[in-house]
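S.K.: Here's my sequence, what's the structure:
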Amino acid sequence: MPDVIRERAGVPVLVCDPAGPPLVTEQDALDLIGAAFAGAEVVAVPASRLGDDFFALGTRFAGEVMQKFVNYRIRLVVVGDISRHLAASSALRALVYESNRADQVWFVPDLDALDARLRAGS
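M.R.: Below you'll find the model as predicted:
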């Protein structure tokens, strides 16, 4: 399945294919943002498409990607099991906790959790 824009809980979401290309550069993030400009407010990226550099906060890659989405006012949602990464990093646990308290970047276990979050309004 290619990356497609689908309405989820009344919100247009670019749902990214788990088998799609990995997001490993800032340009990859910008490409997803560009695809979202076709009408999506949210980009749902499977955690499987994010490399270890994203979850290793010392690389600063996650911050760079997240900032791109904030700058373009497109919500980023990382979808999937990241428990392995969370177990290895208290800093990542803190980032996920704080992100999920806000409205711009979320980490959710699956698309059903994304739907529930969207229905709740934040």
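
S.K.: contacts, neighbours, all on C-alpha from now
M.R.: Fine.

S.K.: Contacts made by stretch 53-60 with the rest, please.
M.R.: Outside stretch 53-60, the residues that touch it by Cα atoms under 8 Å, 6 or more residues apart in numbering are Val24, Phe61, Ala62, Gly63, His85, Ser89, Ala91, Leu92.

S.K.: What segments of this structure are helices?
M.R.: Ranges of helices in the chain, per DSSP state H, are 26-36, 52-55, 61-71, 83-88, 90-101, 111-120.

S.K.: In CSV: those, plus mean neighbour count and distance to Arg8.
M.R.: As requested, those are arranged in CSV below (neighbours: other Cα atoms under 10 Å; distance: least, Cα to Cα, whole Å):
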stretch, mean neighbour count, distance to Arg8
helix 26-36, 16, 14
helix 52-55, 18, 26
helix 61-71, 17, 19
helix 83-88, 12, 25
helix 90-101, 15, 18
helix 111-120, 15, 6
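
S.K.: Also this sequence, please, to line up against the first:
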Amino acid sequence: MSELLTIHDVPVLLCAPEGGTIGGERDALDLIGDAGYQGAQWVVLPVERFDEAFFRLSTRVAGDIIQKFVQYAMGLVVLGDISRHTKDSSALRDFVGECNRGRQTWFLADIEELREWLKS
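M.R.: Predicted coordinates:
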């Protein structure tokens, strides 16, 4: 289940926490297609939807998924608390920091934080 919202004139596909696990490129392409069909510029995915491998950078799952979003010029927001993943991984902390400096993929705590980011 997903909902198309407009936040600061930006169409955003907000995905429900319940639903299929996002674990690879095929899942990413399905989301990108759905979002594009609905006219969204960003897909907001709750952290619960990601396969655990996404948060282990050595698996390359995060890179593969994010690359698909980049290829199709669709923004991706990983929404929710990922501290249990970043507390033991300096590489993941660095990756999140790098992503959040860009305009393509953001790791944000909640919808209110997304509203602030889209305002600027």
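
S.K.: before we move on, back to that, adding distance to Ala19 of the first structure, write the helices of the first structure out as a markdown table.
M.R.: Conversion of the helices of the first structure to a markdown table gives the following (distance: least, Cα to Cα, whole Å):
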| stretch | distance to Ala19 of the first structure |
| --- | --- |
| helix 26-36 | 15 |
| helix 52-55 | 17 |
| helix 61-71 | 20 |
| helix 83-88 | 20 |
| helix 90-101 | 24 |
| helix 111-120 | 16 |
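
S.K.: thinking again about what came up before, ok, so of the contacts of stretch 53-60 of the first structure, who is nearest Pro18 of the first structure?
M.R.: Here the nearest of the contacts of stretch 53-60 of the first structure to Pro18 of the first structure, counting by Cα to Cα, is Val24; it sits at 14.3 Å.

S.K.: Please pick out the residue of the second structure most distant from its centre.
M.R.: Most distant from the centre of the second structure: Asp88, at 20.7 Å, with distances by Cα atoms, centre = their mean.

S.K.: and Gln38 of the second structure, how many neighbours?
M.R.: 14 (other Cα atoms under 10 Å).

S.K.: Ala91 of the first structure and Ala40 of the first structure, how far apart?
M.R.: For Ala91 of the first structure, the distance to Ala40 of the first structure (Cα to Cα, to the nearest Å) stands at 30 Å.
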